[in-house]
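Visitor: Have a look at this prediction, sequence included:
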Amino acid sequence: MCAIGVDRTGHRSGGPVAARPAHPYQAPRPPIVPRARWLEEDARGRPPARYDDKVAAVFIHHTDSPNGYDCADSPRIIRYLYAGQTGAKNWDDIGYNFLVDRCGTIYEGRAGGVDRPVTGAHTQGFNHRTAGIAALGTFTAGVAVPQAMTDAIAALAAWKLGLSDTDPRGSVRLTSSNSLSRYASGTTALLPTLAGHSDGYMTSCPGAALAERLPAIRELAGRLQGRR
């Protein structure tokens, strides 16, 4: 799994229904499967969710797991990822805020509310004011990245960033909170508002093939927000 990001500082549902935009470039919310669909019962005593003031950027990941799955098995796979992160790694919850399978189904990940700026555990040093979106699979060089997956990532990023009127094609200054990131703690870095995990942490995640798709994902997300 490529969610190296603990930072202690600090079946589809119905079709998309958009509320009246709060900002001029607010994209519709895509269908998001709630975590109750993959985590039937959580026996862990989980502390309350932590929140930031807004989501100013999203980081894209891959889960470094097999690609040849049936999409009906996605809940089971996510449950496995959750078990790994809360078990051996002793995290309080799954680190990613959202997960997207190869059929383009979006799943709620970390608890706290999909429409709220939940502090995740996905990008060491840059968990604050960001959301982590993980693509189910391994997308190293030469691996095909499903169009349904990238379209769903773009729709999710467009909606999530639109809540703070953020252009997914732009950049943002974020301050590292952990020296294990690419930047020493306290350093302010200029990062893409729709970034790959490797932009903030020394890793090959989200994989070369998915990283190559990020410019197109940014452009599609911008168009979904109504930007020119």
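Guide: Received, thanks.
Visitor: make it CA atoms for all contacts and neighbour counts henceforth
Guide: Will do.
Visitor: Just the element for the spatially most central residue of the chain, please.
Guide: The centroid of the chain falls nearest to Ile133 when counting by Cα atoms, centre = their mean (1.5 Å). In this assignment (DSSP states H and E), Ile133 forms part of strand 130-135.
Visitor: just Arg182 next, same as before
Guide: Per DSSP H and E, Arg182 falls between elements, in no helix or strand.
Visitor: if we can go back for a sec, the inter-axis angle of the helix or strand following the strand holding Ile133 versus strand 130-135?
Guide: Downstream of strand 130-135, the first helix or strand assigned by DSSP H and E is helix 147-162. Here helix 147-162 runs at an angle of 170 degrees relative to strand 130-135 (axes from the mean of the first three to the mean of the last three Cα atoms, to 10 degrees).
Visitor: re the thing from before, who does the strand holding Ile133 touch, helix- and strand-wise?
Guide: Applying 3 or more Cα pairs under 8 Å, 6 or more residues apart in numbering; DSSP states H and E, one finds that strand 130-135 contacts strand 57-62, strand 98-100.
Visitor: Next one for the comparison:
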Amino acid sequence: MTCAAALAVPLTPPASAAPARAAARNAADPVIPGSTRSLPLGPLSAERVRGTAPEQGLYRPDGEDFSLVGVVWRDPGSALRGRVQVRARSAATGEWSGWQDLDTHNADHGADPGTAERDARRVRGATAPLWVGASDGVDVRVRADRALRGGRTGGQRPPLPSGLRVELVDPGDEGPPAGAPAGPPHTSLHTAAAREASAANTDVARFGAMAIPALNKRATERELVRLQGPLRGKPHIGPRPRIVTRRGWGADESLRLSGFTYMKKVKAAFVHHTASGNKYACSQASSVIRGIYRYHVQSMGWRDMGYNFLVDKCGTIYEGRAGGVAKAVLGAHTAGFNADSMGIAVIGTYGSAKPPGAAVRAVARLTAWKLGLYGANPRGRTYLTSGGGNLYPKGKKVRLNVISGHRDGYATECPGKRLYAKLGTARSSAAHYQGR
């Protein structure tokens, strides 16, 4: 176990989490672009899909407007033991894509078991979302596993969970590049919720900033003293990287629950991939994030985006869950180990695809800075207490790498085999950035 105690003073204000959606707009507030269309799935005819497995789906050849798609169901405790595939029709060319699989093993993302966020009535089971680009038609099919064909057998649950729906998410227009002085309505500060989210970062940036600027190592150390007071010994902290704020990527703050929930410290970082596919340009990253945000909140029923940070394939870092990038914000990213940790999601799918070097370097820069705020050594190990999961029972103290993959805390493929293999590089680089 390696966890420095020199920076023991937490960077956290008193916890607060109001049980209501962010402040509603009034007539003077701007209209926020973007929408989510939720459509029920129904039985598929034998003529369309052969086989005897229980199957549901939906064919909507035109008239839709979306860029991200996922499938949800009523009970988050029910697993979808089967295969979910979608194809989409391009709004630009009218051509249909090939069939693409949605990751059905998504219960490992989310709030810890037994918490208010996890047990809220609005929470649903869901696949991972898939980015398909601007589309106007969708075709969905859900097939139960072959071993479960024939309906109820041996007292098992029905092969497919009830209440299956496809979620078609339109993230809204792109807007200006992050850092631009003015923006469309979705980057305004006209709502109390938007002002609340922006004010949470005023310890490290000006109010209303589209991006938190990078600092060199010396300036970062001076900022650390300003935030925490005189330090004991030499600080080990990496230079603060540039971070695009929620305002910068265009978050509709009215979607999330108001208020923030904080922890006392950040002892570890869990690295994820979004499993949303790699067919996006870096110029589209803000749209992808807005789509994931809508899917997490409106489709899955979480209080906010689950991840604390996101990183695109070009290495740009984005603020995730609201509450302040320098603060210990409780996320919903690694079921069972959200407490005392942060979640970083690399946008894409990295089971067989090689993660870009720029993304791995961004993970190292981000962890060197954020873990450094709380005295954690990126090469070290630390103890976290399990909140319950499929690897460790609730209450068990588990020794983990300070920079871990999602699969270290939960039996899952996340963050993908190829990205997981790069975590050693991220640890070494982050420690180097910290001056260790």
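Guide: Perfect, thanks for sending it. Note that the structure is a prediction, hence the values are computed from the model and not measured.
Visitor: Please work out the TM-score for the two chains.
Guide: Between these two chains, after superposing, the TM-score reads 0.93 (TM-score structural alignment, normalised by the length of structure 1); 225 aligned residues with a Cα RMSD of 1.7 Å.
Visitor: For Tyr318 of structure 2, see how far away the residue mapped onto the residue nearest to the centre of structure 1 from structure 2 is.
Guide: Under the alignment (TM-score structural alignment), Ile133 of structure 1 pairs with Ile344 of structure 2. From Ile344 of structure 2 over to Tyr318 of structure 2 the distance is 10 Å, taken as Cα to Cα, to the nearest Å.
Visitor: same question, Ser35 of structure 2
Guide: 21 Å.
Visitor: Ok, Pro40 of structure 2 next?
Guide: 33 Å.
Visitor: So which of those two has more stuff around it?
Guide: Neighbours were counted for Pro40 of structure 2 and for Tyr318 using other Cα atoms under 10 Å; Tyr318 has more, 26 against 15.
Visitor: so what's the more buried one up against?
Guide: Contacts for Tyr318 of structure 2 (Cα atoms under 8 Å, 6 or more residues apart in numbering) come out as 243-246, 249, 309-311.
Visitor: Let's see that with 6 Å instead.
Guide: Contacts for Tyr318 of structure 2 were tallied using Cα atoms under 6 Å, 6 or more residues apart in numbering; they are 243-244, 309-310.
Visitor: Looking for the alignment partner of it in structure 1.
Guide: Under TM-score structural alignment, Tyr318 of structure 2 pairs with Tyr107 in structure 1.
Visitor: how about its match, secondary structure?
Guide: The three-state assignment at Tyr107 of structure 1 reads strand, by DSSP: H, G, I helix; E, B strand; the rest coil.
Visitor: burial of the closest residue to it other than its chain neighbours, as a residue count?
Guide: Once flanking residues are discounted, Tyr107 of structure 1 sits nearest to Val33: 4.6 Å by Cα to Cα, 6 or more residues apart in numbering. Number of residues near Val33 of structure 1 (other Cα under 10 Å) recorded here: 21.
Visitor: Can you give me the distance of the equivalent of Val33 of structure 1 over in structure 2 to Gln298 of structure 2?
Guide: In structure 2, Val33 of structure 1 lines up with Val244, judged by TM-score structural alignment. Between Val244 of structure 2 and Gln298 of structure 2 the computed distance is 23 Å (Cα to Cα).
Visitor: How about Pro393 of structure 2?
Guide: 30 Å.
Visitor: In contact with Gly222 of structure 1, which residues?
Guide: Pro168.
Visitor: Repeat that for Ala18 of structure 1.
Guide: The contact partners of Ala18 of structure 1, by Cα under 6 Å, 6+ apart, come to 28-29.
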